[in-house]
Structure formats: C-alpha cells, structure tokens
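Engineer: What follows is a predicted protein model with its sequence.
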Amino acid sequence: MPELPEVEVSRLGITPHLIGQTVAKLTFRTPKLRWDIPHELKKMEGQIIRNISRRAKYLLIETNVGSAIVHLGMSGSLRVLDADIAPAKHDHVDLKLTNGKVLRYNDPRRFGAWLWTENGEHQALLNMGPEPLTKDFDAQYLFAKADKKRLAVKQFIMDNKVVVGVGNIYANESLFSARIHPCRAAGSLTEDEWVRLVKEIKQVLETAIEQGGTTLKDFAQADGKPGYFAQELRVYGRSGEPCPSCSGAIQEQKIGQRNTFFCGACQN
C-alpha cells in the first residue's frame, strides 16, 4: 500500500493545482469506501481550498468551514485532470474546481477513505505518535518510549502510537542501514543505537520523498508518473539475493505477520 513517502508525494503533486481554488462540486460514485462517505463533505462546495496538509498517511484538504480527510488505503490514487475527461472504472470521487479542473480519486479495492472534520480533529487522527521528519522524533524520545519493551524493534517503529508513517518497506530499509536486527527487543537498544536508527529512518524517508515514492503496483504520482525509489531498495523484497554490504544472502521471515528482510551478518 502507499506509505508515508507516497502520500507526501501525492500531497506535493496536488497542492499547486488546488491551493487558492474554489470547489465547484463534489461527486461521489459510491456511497462507501472503507467507511461511509459523509454527506457533510458537500459543505466544501463554494469554499476556497486554503491548504493541503498531511498527518501520518492522511491528507487534509482544508477550507474555512472544514476539511476533507483522504486516505489512499491499499490502492488509492489522486489525479488532477481536466473536468471534461470522463471518469474511468474505479474513479469514485471527483472534487471539481471552478477553474475547470478536477481532483479525481481512484481506488480499485475501495479500502481508502474520504472523511470530514470541521475542527481538524477526527477519530481517525487520534492517538498518533510524532511525525518522523520532525524534531519531536528523536533518539531520546524513542529510548524512553522503548524502556523495558520486549516487542521486536521492527514492530515497535511501525506502531503509529510510537511514530507515524514508518511502514514495512521503510522499516526494513532503515534497520538495515542502521545495522540493527529487526527481531531485537526494542528495550534492548542502546541510546547510541537509537541515534543511528532515527538518523536512518529520517534519511530513508527523505530520500524516498525526493525520488518520488516507492514504485508499487497500484501507485503513481499525481502527474501519472511512477515513483522510482524501488530501484534503491537494499533489502526489501530481495530474499536470497546478495547483501549489498557483505555479499551474504538476504534472509526473510515473518515479524508481526509482515514480511521482513535483513542480513544476519550485518545486522545484530
């Protein structure tokens, strides 16, 4: 599914086309995605889009009367198109602008969401940890949070209550770069190891955003071009291939029901 870099790339892609524009009409071709689509979203009609922000993997399309909360789910994507282009299969939501453009939401699996908030708060946004690319996310915070935790460090950093947006692909890559075994208990890491891991999480996510997001089967950028970071993946999806550092075989196992890739020699 799209992870934080893909969602951030989507935000960057649609923002120049939406900021300052007026919503002419919202069209819903299905009453329900992951959850029912709230009728209150129609309040955006006639409103100027003031900002496009992101919290974890949610995008907020902000107006003076409230905000649409958009989640891409497993296979969702956003495009900015001419409004006269006919909708295709799985095009479930259109946010039409008065300038003749439309923000179109496509989601074959219908596991995404369009929600509504009038005050920036919503149940979907509760109990979340800090954003990984902010100053609030640092080694001291994680060292204290992980104290005496037996949970595998990979599961720990993928917990949205600890930090948002470190999905499976980027957890694998960050742990490899930090030379930390994904099965280690979170509470066993030293503060110096957390310093390394925080640095690598930030670097891996920033690189992914810069390069356009990971190329996933169901994801493409707002302009229709795929992301390119998949070419840079060092361990994810490379079970049995040579480790890029020591040439030993990349191993694979399930941790928390998620495929996990690592080098048993380089990561300890």
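Structural biologist: The structure has been received and is ready for your questions. Here the structure is a predicted model, which is why all the values come from computation and not from measurement. Numbers count the residues shown, from 1 in each chain.

Engineer: can we go C-alpha only for contacts and neighbour counts from here?
Structural biologist: Fine.

Engineer: Helices along the chain, start to end?
Structural biologist: 4-18, 139-145, 153-157, 168-178, 191-210 (DSSP state H).

Engineer: Quick one: work out the angle between the last one and helix 168-178.
Structural biologist: Angle of helix 191-210 versus helix 168-178, following axes from the mean of the first three to the mean of the last three CA atoms, to 10 degrees, is 130 degrees.

Engineer: How about the first one?
Structural biologist: Taking the same axes, to 10 degrees, one finds helix 4-18 and helix 168-178 inclined to each other by 120 degrees.

Engineer: Buried residues in helix 4-18, which are they?
Structural biologist: Neighbour-count burial for helix 4-18, counted by 16 or more other CA atoms under 10 Å, picks out 4-15, 17-18.

Engineer: Mind putting those into TSV with distance to residue 103?
Structural biologist: Formatted as TSV, these follow (distance: CA to CA, whole Å):
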residue	distance to residue 103
4	20
5	20
6	17
7	15
8	16
9	15
10	11
11	12
12	14
13	11
14	8
15	11
17	9
18	8
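
Engineer: From these, pick the one nearest residue 56.
Structural biologist: Nearest to residue 56 among the buried residues of helix 4-18 is residue 4, at 6.6 Å by CA to CA.

Engineer: Tell me who's in contact with that closest one.
Structural biologist: 56-57, 165-167, 205 (CA atoms under 8 Å, 6 or more residues apart in numbering).

Engineer: Most neighbours among these, which one is it?
Structural biologist: Comparing these by number of neighbours (other CA atoms under 10 Å), residue 166 comes first, having 29 neighbours.

Engineer: what about the closest residue to that residue other than its chain neighbours, how many residues close to it?
Structural biologist: For residue 166, ignoring the flanking residues on the chain, the nearest one in space by CA to CA, 6 or more residues apart in numbering is residue 158 at 5.3 Å. Residue 158 has 17 neighbours, counted by other CA under 10 Å.

Engineer: Ok, residue 206 next?
Structural biologist: Neighbours of residue 206 under the rule other CA under 10 Å: 16.

Engineer: ok, back up a step: can I get the helices of the chain in CSV with distance to residue 88?
Structural biologist: Compiled in CSV, the helices of the chain are given as follows (distance: least, CA to CA, whole Å):
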stretch, distance to residue 88
helix 4-18, 19
helix 139-145, 45
helix 153-157, 38
helix 168-178, 30
helix 191-210, 28
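
Engineer: Included below, for side-by-side comparison, is a second structure:
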Amino acid sequence: MPELPEVETVRRTLVELVSGKTIERVTVTWPKIIKKPVEVEQFKDALVGQVIEEISRRGKFLIFYTTDFALVSHLRMEGRYGLYTPEEEIDKHTHVIFYFTDGTQLRYRDVRKFGTMHLFKKGEELAELPLSQLGPEPFSEEFTVARMERMLAQTNRSIKTVLLDQKLVVGLGNIYVDEALFKAGIHPERSASSLTKKEMKILHHEIIQTLTEAVAKGGSTVRSYVNSQGEIGMFQLELFVYGRNGKACKTCSSELERIVVGGRGTVFCPKCQKRKKSKSR
C-alpha cells in the first residue's frame, strides 16, 4: 500500500501532468470505487466542465481540487494514475477515466479494485469521513513531541499498532513504521505507554527524518508502486529492516527477525531493538 512518501510523489507528478486541465467527461467501469453519498452518475455529471486547480495530499489520500469540488482519492493496494493519449490502449484494469478537453486522459488503474473516490463540495472535505478523523501531518507544527507523549501515555497498545493508527500522525504504514522504530531502537511490541520521554523524542525525530528521506528518494518500490509518470521509487535501497527478514542487520550484523504485530508482518533487529522496558522516564 502506498504510504505518505509514495502518495506525495504521485501528487507531485500529477501536478505536473494535469494541473489546469478541464474535464470534458468521466467514465466509471467499476462503480464500487465511487463512495456514497454521491452516486456514480452524480459523480460523473458533477465533474463535467470542472478545471483541476490544485492537487493536495492528506496523509495517504490525494485531494483533487476542481473549480467547485474536492475529489478525495485513496490508492489502497494497487491504485495508480497515469496520463494517456486516446491512441493508447485502455488496460482491462482501468476503472475510471477523466477525459480532458485537450484530448488527453487521466486514467485510474487498480488491479485489486480496493481504491476509493469520495466527492465533496469544496470546503467540506476535511469535515467529513474519510479525512475528518485523521491526525496531524508529520511535517506540520501540530505534530509535536508533547502531543506524542500525551497520546502514547494513554494506551497500552503496542507502539507499532499505535503508529499505524492514523490518529496519532498520518501517512505511516508498514514500511516506515518498521524503519522509524528500528532507527529509534524501539521494539515494535513495546507498550506505547512504556516509552520514556527520551525514547519518544528520538522516535518523533526518526519518523520525520525517515519520511523526509523517503520523499526525497521518490518513495519505495517494493512491489508494484510507480509514480504517475511510470517511475519507480528508490528508497527501497535505503531500507534497514522492512522486507529484510533473515538478513544481517546493517548496524550490528545480527539476523533480522519477523513477527506479526497487530496483524501486520513486522521485521526488527533483536539486538538493536531490545524489548526490555527502560526504567527511567
């Protein structure tokens, strides 16, 4: 599933590809992608004549701002956008096409059909699900160490489970949670409330640093991810633990282990990320 760095990279490439284009018509061949309360025909009719003015991001969601609407799109596991010409063959996994007045087409392709699109009147998108309950952006002033301390102190859930919950901070998924926890030296099964203030400060820093570096590298291509221009990410070359089960730790050479935390496969270093709870806060 694309996480913040991948979605941000897609956003940046889409800005280059479709900003300022006018939608002539829309086709939808997999109606379940379009979420209520807007029906498919309403979705298609509303976007006719709309100009794409801005493309934003909230956590793992893309937001297409048109003249009057905000289209909130989640790529889920395999969703992908690309700009095409009419001469190019339409792939069988293409489920939504935005036809522009200049003859080009923005196609949404999704092999597993898990992606979603919500349409709101502009200005209402942040007050409604799926965006209304999201936590702060990791690069924002709202995401402070103090906020982390307050939220983590309130729960005995594992720290990995808490970080995957988009209410503490948005944009983190399996890849970058594993990486940030490794760099912070924190075992993924540690109770969130057991972290010391020092550990929280380090973790806060590593979350921001890891995501910053991943964005700079265009995200991680570990399965099928490419940006909207068909380019792969390069941060997978920098990964310390994710996807490296059984390999040597880049820091201490110990064998990396895989466990399941909160239903998610998790790779960690048993030496660099000891489970023992720190005694002083």
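Structural biologist: Nice, thanks for sending it over. The shown structure was predicted, so the numbers you read here are calculated from the model rather than taken from an experiment.

Engineer: show me what contacts the alignment partner in the second structure of the residue nearest to residue 166 of the first structure?
Structural biologist: Matched across to the second structure, residue 158 of the first structure falls on residue 164, judged by TM-score structural alignment. Taking CA under 8 Å, 6+ apart, we find residue 164 of the second structure in contact with 172-174, 177.

Engineer: From residue 124 of the second structure, how far off is residue 164 of the second structure?
Structural biologist: Separation of residue 164 of the second structure from residue 124 of the second structure (CA to CA, to the nearest Å) stands at 26 Å.

Engineer: do residue 62 of the second structure as well
Structural biologist: 15 Å.

Engineer: Compare those two and say which is more crowded by neighbours.
Structural biologist: Of the pair residue 62 of the second structure and residue 124, residue 62 is the one with more neighbours under other CA under 10 Å, namely 21 against 13.

Engineer: right, and the more buried one touches residue 11 too?
Structural biologist: Yes. With contacts counted by CA atoms under 8 Å, residue 62 of the second structure reaches residue 11, the gap being 6.8 Å.

Engineer: Between those two, which contacts overlap?
Structural biologist: 55-56.

Engineer: residue boundaries of the strands in the first structure?
Structural biologist: Remark: strands of the first structure, listed N- to C-terminal, are 23-28, 51-55, 58-63, 66-71, 77-82, 91-97, 101-106, 113-117, 251-255, 258-262; assignment by DSSP state E.

Engineer: Check the mean deviation of the fifth one from the second structure.
Structural biologist: What it means is strand 77-82 of the first structure. After superposition onto the second structure, the mean distance of strand 77-82 of the first structure to its aligned counterpart is 1.1 Å, using mean CA distance after the TM-score superposition for the first structure.

Engineer: what's the matching range in the second structure for that strand?
Structural biologist: Under TM-score structural alignment, the match for strand 77-82 of the first structure is residues 80-85.

Engineer: any idea what residue 101 of the second structure aligns with in the first structure?
Structural biologist: For residue 101 of the second structure, the residue aligned by TM-score structural alignment is residue 98.

Engineer: Can you report how many residues neighbour its match?
Structural biologist: 15.

Engineer: give me every residue that touches residue 242 of the first structure.
Structural biologist: 248-250.

Engineer: Report how many residues lie close to residue 31 of the first structure.
Structural biologist: Using other CA under 10 Å, the number of residues around residue 31 of the first structure comes to 12.

Engineer: wait, it sits on residue 37?
Structural biologist: Yes. In this structure residue 31 of the first structure lies within contact range of residue 37 using CA under 8 Å: 5.7 Å.

Engineer: circling back to that earlier point, can you tell me, leaving aside adjacent residues, what's nearest to the match of residue 101 of the second structure?
Structural biologist: Computed as CA to CA, 6+ apart, the closest residue to residue 98 of the first structure that is not its neighbour in sequence is residue 24, at 5.1 Å.

Engineer: and the one you found, how many neighbours?
Structural biologist: 19.

Engineer: my read: it touches residue 46, true?
Structural biologist: Yes. Using CA under 8 Å, residue 24 of the first structure is in contact with residue 46, at 5.7 Å.

Engineer: Most neighbours among the contacts of residue 242 of the first structure, which one?
Structural biologist: Using other CA under 10 Å as the neighbour criterion, residue 250 leads the contacts of residue 242 of the first structure with 22 neighbours.

Engineer: Touching, the match of residue 101 of the second structure and residue 23? I think so.
Structural biologist: Yes. Between residue 98 of the first structure and residue 23 a contact is recorded at 6.2 Å, counting by CA under 8 Å.

Engineer: Tell me the buried residues in stretch 62-77 of the second structure?
Structural biologist: By neighbour count on 16+ other CA under 10 Å, the buried set for stretch 62-77 of the second structure is 62-67, 69-77.

Engineer: Also stretch 86-97 of the first structure?
Structural biologist: By neighbour count on 16+ other CA under 10 Å, the buried set for stretch 86-97 of the first structure is 91-97.

Engineer: contacting residues around that stretch?
Structural biologist: Contacts of stretch 86-97 of the first structure (CA under 8 Å, 6+ apart): 21-30, 83, 102-108.

Engineer: Could you pull up the contacting residues of the alignment partner in the first structure of residue 222 of the second structure?
Structural biologist: Aligning on TM-score structural alignment places residue 222 of the second structure opposite residue 216 in the first structure. Contact partners of residue 216 of the first structure, counting by CA under 8 Å, 6+ apart, are 1-2, 227.

Engineer: just curious, which of those is nearest to residue 239 of the first structure?
Structural biologist: Within the contacts of residue 216 of the first structure, the smallest distance to residue 239 of the first structure is 19.8 Å, found for residue 1 (CA to CA).

Engineer: Residue 39 of the first structure: neighbour count?
Structural biologist: 11.

Engineer: residue in the second structure matching it?
Structural biologist: Following TM-score structural alignment, the counterpart assigned to residue 39 of the first structure within the second structure is residue 41.

Engineer: And the residue nearest the centre of the first structure?
Structural biologist: residue 4 (2.2 Å; CA atoms, centre = their mean).

Engineer: Please tell me how far it sits from residue 131 of the first structure.
Structural biologist: Counting by CA to CA, the gap from residue 4 of the first structure to residue 131 of the first structure is 10 Å.
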